[in-house]
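> Fold the stuff below for me.
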Amino acid sequence: MENELLFRQAEARDLDKIVKMLADDPLGKTRENYRHPLPKQYIKAFEAIQSDPNNELMVAVLEGDIIGVLQITFTPYITHQGGWRATIEGVRTDESVRGKGIGTKMITWAIERAKTRNCHLVQLTTDKSRTDALRFYENLGFKATHEGLKLKFNRC
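Below is the predicted model:
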């Protein structure tokens, strides 16, 4: 890609595009609710993220268009001598740019961001059914060193 890829904090006006990218995925189709107007829970979540200095919802912008999104959460831990960790979640690229290196640039940017926040490690999870995503992250140096577990609650 010849043009410069920019990263910036998401703004309220970006929320529609962000949710659309999150829903444009086999798993996202089953768990997101992309419609107009957006359900209020997306707006509430966005506001909570924006008000938390340890959460950053970032968009990747190319030629004025949002083409990627990810969220980074910075968490202090007592373990590792009181170290901080960065957790990357909700990584998506627009289908128009998939396979063009945008995801690599996004994750590389997030790793550098974690370093500026003095994190001792970056962690992320991806669904086990996402074999391409697992290979992608492994190619960027991530190692499957832990087994992750989740306990889901039914929403009201």
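> can we go C-alpha only for contacts and neighbour counts from here?
Noted.
> Sort out which residues of the lengthiest strand in the chain are buried, please.
Secondary structure of the chain per DSSP state E: the longest strand is strand 65-76. Buried residues in strand 65-76, counted by 16 or more other CA atoms under 10 Å: 66-74.
> Next one: the residue positioned nearest the centre of the chain from residue 154, what distance?
Among the residues of the chain, the one closest to the centroid is residue 70, at 2.4 Å (CA atoms, centre = their mean). Distance, residue 70 to residue 154, using CA to CA, to the nearest Å: 25 Å.
> same check, this time on residue 33
Separation of residue 33 from residue 154 (CA to CA): 16 Å.
> if you count what's nearby, which of the two comes out ahead?
residue 33 (15 against 4; other CA atoms under 10 Å).
> so the lengthiest helix in the chain versus strand 65-76, what angle?
Counting by DSSP state H, the longest helix found in the chain is helix 102-116. Angle of helix 102-116 versus strand 65-76, following axes from the mean of the first three to the mean of the last three CA atoms, to 10 degrees, is 30 degrees.
> can you confirm residue 145 is in a strand?
No. Under DSSP: H, G, I helix; E, B strand; the rest coil, residue 145 falls outside any strand and is assigned coil.
> where exactly do the helices run in the chain?
Using DSSP H, helices in the chain cover 15-23, 28-31, 40-51, 79-82, 102-116, 131-139.
> Please provide the structure for the following sequence as well, for comparison with the first:
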Amino acid sequence: MIIRRLQKEDLPALARLYMQFWNEESSLVRMQETFARLRNDPDYVFLVAEVDDEIAGSLMGIICEELYGECRPFLVIEDVIVDREFRQQGIGSALIREIESYAVSRNCNYIIFVSELERTDAVPFYRSLGYAPDSYRGFKKRLGAQGKRSLPPPLTDTRNPE
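Model (predicted):
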């Protein structure tokens, strides 16, 4: 198994993994556009696990800045997926350990993520990696029809016109 950064050529395989997990088509064109825009941004980390030249798992990490205390950043994990044919082989653990190493290298204070309530199989896995689901409660809200509504104009502060 190799854990490495996602490459453009991996996107079709990643779309197939997402289909397997969420039973929802991903737009390959939109994936390519988004990946082209974010791939060189050090605050976005896209990792894949490769087994015998096949994408067996993936996750995304996003570094967010903080404005309190020592203003250390934190990392958000999203889209953790392991192909059902490769589960129970340490792939998810390897992906999480790699993103944790990246978070440490970026001086992150903590890592957060959410998992759906019905994913009861995921709870023992995340607990085994040191994550405590009982300490916090996560919230998530889908926006509009799959988030496709147009956004309002950005808020502006008229008191400080810089």
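> Can you calculate the TM-score here?
Taking TM-score structural alignment, normalised by the length of structure 1 as the basis, the two superposed chains have a TM-score of 0.84; 145 aligned residues with a CA RMSD of 1.6 Å.
> Structure 2: which residue goes with the residue nearest to the centre of structure 1?
Applying TM-score structural alignment, one finds that residue 70 of structure 1 aligns to residue 59 in structure 2.
> Also residue 114 of structure 1?
The criterion is TM-score structural alignment: under it, residue 114 of structure 1 has residue 103 as its aligned partner in structure 2.
> which residues touch the nearest residue to that match once chain neighbours are set aside?
Nearest non-adjacent residue to residue 103 of structure 2, counting by CA to CA, 6 or more residues apart in numbering: residue 75, 6.4 Å away. Each residue near residue 75 of structure 2 by CA atoms under 8 Å, 6 or more residues apart in numbering is listed here: 61-64, 103, 108, 110-112.
> Can you tell me what residue 75 of structure 2 aligns to in structure 1?
Counting by TM-score structural alignment, residue 75 of structure 2 lines up with residue 86 in structure 1.
> ok so, going back, touching, the match of residue 70 of structure 1 and residue 97? I think so.
No. With contact defined as CA atoms under 8 Å, residue 59 of structure 2 does not reach residue 97; the gap is 11.3 Å.
> Okay, buried residues for stretch 84-93 of structure 2 please.
Quick answer for stretch 84-93 of structure 2 (16+ other CA under 10 Å): 91-92.
> how about it, aligned to which bit of structure 1?
Using TM-score structural alignment, stretch 84-93 of structure 2 pairs with 95-104 in structure 1.
> hmm, who's touching the matching stretch?
1, 67-68, 92-93, 140.
> just to revisit the earlier point, can I get the helices of structure 1 in TSV with distance to residue 59 of structure 1?
Output for those, formatted as TSV (distance: least, CA to CA, whole Å):
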stretch	distance to residue 59 of structure 1
helix 15-23	8
helix 28-31	18
helix 40-51	13
helix 79-82	30
helix 102-116	9
helix 131-139	19
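> Comparing those helices, which comes out most buried?
Of all the helices of structure 1, helix 15-23 has the most neighbours on average by mean count of other CA atoms under 10 Å, namely a mean of 20.
> which ones are touching residue 138 of structure 2?
Taking CA under 8 Å, 6+ apart, we find residue 138 of structure 2 in contact with 113-114.
> Residue in structure 1 paired with it?
Checking TM-score structural alignment: residue 138 of structure 2 goes with residue 148.
> Over to residue 31 of structure 2?
By TM-score structural alignment, residue 31 of structure 2 lines up with residue 42.
> likewise residue 120 of structure 2?
Residue 120 of structure 2 maps onto residue 131 in structure 1, by TM-score structural alignment.
> do you know how far that match is from residue 123 of structure 1?
17 Å.
> Could you do residue 111 of structure 1 as well?
On the measure of CA to CA, residue 111 of structure 1 and residue 123 of structure 1 end up 10 Å apart.
> Over to residue 100 of structure 1?
23 Å.
> Repeat that for residue 98 of structure 1.
22 Å.
> for residue 75 of structure 1, same thing?
Applying CA to CA to residue 75 of structure 1 and residue 123 of structure 1 gives a distance of 11 Å.
> Need the overlap of contacts for those two.
Common neighbours of residue 75 of structure 1 and residue 123 (CA under 8 Å, 6+ apart) are 85-87.
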